[in-house]
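Novice: Pasting a predicted model and its sequence here:
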Amino acid sequence: MTKALIVATNTPKFDNVNRATGLWLREATHFQQVMQDNEIEVAYASPKGGYIPLDPLCLSGDNMDQIDWTFYLNDEFRNHSLAASIAPDKINPEDYQVIYFAGGHGAMWDFPENKALAKIAEQVMGAGGIVSANCVGATVLLAMRTATGKRFTTGKKLTSFTNDEEALNGLTSEVKFLPEDELKKAGADFVKGDPFQPNVVVDGNLITGQNPNSATAVGEAVIKDLLK
């Protein structure tokens, strides 16, 4: 059976201001829904394992739709997927044909320099699997390297949360860095869409989405790649 590993942040708070953060729920649930609809088994991992915090803003108002509520109210999802995620040293990359890095601002603090997560992604891709990421989750690509030791991002077509979207959020001065800027500095061919509109970029076995509203489309692109 095809298996997908969803990776989310363990970071519950900005390190420079008193502001809670974590996983943006929609980025996980909407991707997982596509996987489930296509009978793909899903597991959750995080940089440290264990508890995955949720950004409180993602649970309010129009940020939640029926898919999000269905997962959020599911005991197995809350008590196992989010509360007992797998640590990197417990993961066998050979078990997964897809790895997906979900966003949420917390990922800025524990994805970009995480060699353990990067190594897992490198092994999944090296075995012919798919590396996918959405929004701020794409910052994990900064830690990845090619078989020859070069930066994985060099020359790769990809996207992530954009500078324009961060400015519209009013968080430009509060975030650790701007993902768009850092990915460009790392040699990426950055493909920007309209703010908060779905945008997915496919470059071989690398699939990236721009913002929370892209998570479903990233999942659909993964399925299309698997069916080739």
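Specialist: Cool, the structure landed.

Novice: contacts, neighbours, all on C-alpha from now
Specialist: Will do.

Novice: I'd say Pro212 and Leu23 touch.
Specialist: No - counting by CA atoms under 8 Å, Pro212 sits too far from Leu23 to count as a contact (10.5 Å).

Novice: residues shared between the contacts of these two?
Specialist: Contact criterion CA atoms under 8 Å, 6 or more residues apart in numbering; residues shared by Pro212 and Leu23: Gly103.

Novice: give me every residue that touches Asp225.
Specialist: With contact set as CA under 8 Å, 6+ apart, Asp225 has these partners: Asn205.

Novice: Now do the SS call for it.
Specialist: helix (DSSP: H, G, I helix; E, B strand; the rest coil).

Novice: And it, how close does it get to Glu182?
Specialist: The gap separating Asp225 from Glu182 is 27 Å, by CA to CA, to the nearest Å.

Novice: Repeat that for Leu206.
Specialist: Using CA to CA, Leu206 is found at 18 Å from Glu182.

Novice: Looking at the two, which has the bigger crowd around it?
Specialist: Higher neighbour count among Leu206 and Glu182: Leu206, with 19 against 14, using other CA atoms under 10 Å.

Novice: wait, what's in contact with that one?
Specialist: The contact partners of Leu206, taken as CA under 8 Å, 6+ apart, are 130-132, 158.

Novice: Please look at Thr153 and Gly187 and confirm they touch.
Specialist: Yes - in this structure, Thr153 is within contact of Gly187 by CA under 8 Å, at 5.9 Å.

Novice: put this beside the first:
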Amino acid sequence: MTKNILVVMSSEDQLPLKDGQTHATGFYLNEFGVPAHRLTQEGYALTIATPKGNRPPMDHGSDTKDFFKDEAEHAQIKSFVEQTLSGPIHKLSDAAANLDQFDAVFLPGGHAPMIELMRDADLGKVLRHFHEKGQPTALICHAPVALLAAQQDAAAYQTALQNGETPAAQGFLYDGYKATVFSTPEEQDAEKTFEAPMQYYPADALRAAGMDVQNGGKYQSHVVRDRELITGQNPMSDEEFVTALLGALKGDAVNA
């Protein structure tokens, strides 16, 4: 029987910044395409879901060979992504109603998960299911911030962050877990190209909720696995990240 991976992606394409400004965003081409392509090559089926059931927007800044081995891989993955996203896109609430059909959940990065996924109640339900089942839960780059949906009042937590307050997470599923996410030094570099400062940094948001955030060097591949949770730091982590996810799907033990 074919194993099925739930891929949760953002519906949004405008990241709110301080002072009411926004920055165009979406998913990163390689952060979705490289893991997704490898998973399909290994025989896994993909079910794509977004909160609105719309086609997820791509961050056009990621459509460059700079995030791939060469132009040939860039073209191959771009074609694969276009074909994949031309198929059915499910509403996240519908996917969340039948989670037993899935063997893992995967969230690609780009800044978009910081918009609505980190407060999405349906995503909170999804994360709780995979947490309770001990099934692979894999998030790369900015996507680990969406883990914050798995608490009692994720919307209030996000609002506190946006207001520059120090939030208090309640009932957070991943309290004490080790993870990585796009680092603050990396984010500060990206921020220089924005119209205004970020409202908050992902690493700070996860640490405030009780996670043990472990970052590697800037723009170096870095993956952390703790129990069912697999996280990758940045776009350069795509290959190492999907290798870790495949290992978890095949039952490999977590490294001590």
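Specialist: Perfect, I can see it now. Given the structure is predicted, the values throughout are model-derived calculations rather than measurements.

Novice: TM-score, when you put one on top of the other?
Specialist: Superposed pair, TM-score by TM-score structural alignment, normalised by the length of structure 1: 0.90. Supporting alignment: 223 aligned residues with a CA RMSD of 2.0 Å.

Novice: Can you show me the helices along structure 1?
Specialist: Under the criterion DSSP state H, structure 1 contains helices at 25-37, 66-72, 75-76, 107-110, 115-126, 163-169, 179-185, 215-226.

Novice: How about the aligned partner of Tyr44 of structure 1 in structure 2, nearest residue that isn't a chain neighbour?
Specialist: Per TM-score structural alignment, the equivalent position to Tyr44 of structure 1 in structure 2 is Ile48. Spatially, and ignoring its direct neighbours in sequence, Ile48 of structure 2 is nearest to Val7 (4.8 Å; CA to CA, 6 or more residues apart in numbering).

Novice: any idea how far Gly33 of structure 2 is from the one you found?
Specialist: Distance, Val7 of structure 2 to Gly33 of structure 2, by CA to CA: 11 Å.

Novice: same thing with Asp238 of structure 2?
Specialist: Note on Asp238 of structure 2: its distance to Gly33 of structure 2, by CA to CA, is 9 Å.

Novice: So between those two, which is more surrounded?
Specialist: Shown here are Asp238 of structure 2 and Gly33; by other CA under 10 Å, Asp238 has more neighbours (26 against 23).

Novice: Now the more buried one: closest residue in space that isn't a chain neighbour?
Specialist: Glu31 (5.8 Å).

Novice: So Asp95 of structure 1 sits against Lys3, correct?
Specialist: Yes - here Asp95 of structure 1 reaches Lys3: they are 6.9 Å apart, a contact under CA under 8 Å.

Novice: which of those two has more neighbours?
Specialist: The residue with more neighbours, out of Asp95 of structure 1 and Lys3, is Lys3; 17 against 13, by other CA under 10 Å.

Novice: The more buried one pairs with which position in structure 2?
Specialist: Taking TM-score structural alignment, the alignment pairs Lys3 of structure 1 with Asn4 from structure 2.

Novice: show me the residues around its match that make contact.
Specialist: Asn4 of structure 2 touches 44-47, 101-104, counting by CA under 8 Å, 6+ apart.

Novice: close enough to count as contact, the residue nearest to Ile48 of structure 2 and Thr47?
Specialist: Yes - Val7 of structure 2 lies in contact with Thr47 (CA under 8 Å); the separation is 5.9 Å.

Novice: In terms of neighbours, single out the busier of the two.
Specialist: With neighbours defined as other CA under 10 Å, Val7 of structure 2 and Thr47 compare such that Val7 has more, 22 against 18.

Novice: And the more buried one, how far from Ile140 of structure 2?
Specialist: Separation of Val7 of structure 2 from Ile140 of structure 2 (CA to CA) stands at 12 Å.

Novice: Between these two, which contacts overlap?
Specialist: Common contacts of Val7 of structure 2 and Ile140 (CA under 8 Å, 6+ apart): 107-108.

Novice: To which residue of structure 2 is Phe77 of structure 1 aligned?
Specialist: Mapped onto structure 2 by TM-score structural alignment, Phe77 of structure 1 lines up with Thr84.

Novice: Just give the number of residues close to its match.
Specialist: Neighbourhood size, Thr84 of structure 2 [other CA under 10 Å]: 17.

Novice: For Gly33 of structure 2, see how far away it is.
Specialist: 9 Å.

Novice: and if you look at Lys3 of structure 2?
Specialist: Using CA to CA, Lys3 of structure 2 is found at 18 Å from Gly33 of structure 2.

Novice: same check, this time on Thr137 of structure 2
Specialist: 17 Å.

Novice: same question, Arg225 of structure 2
Specialist: According to CA to CA, Arg225 of structure 2 and Gly33 of structure 2 sit 21 Å apart.
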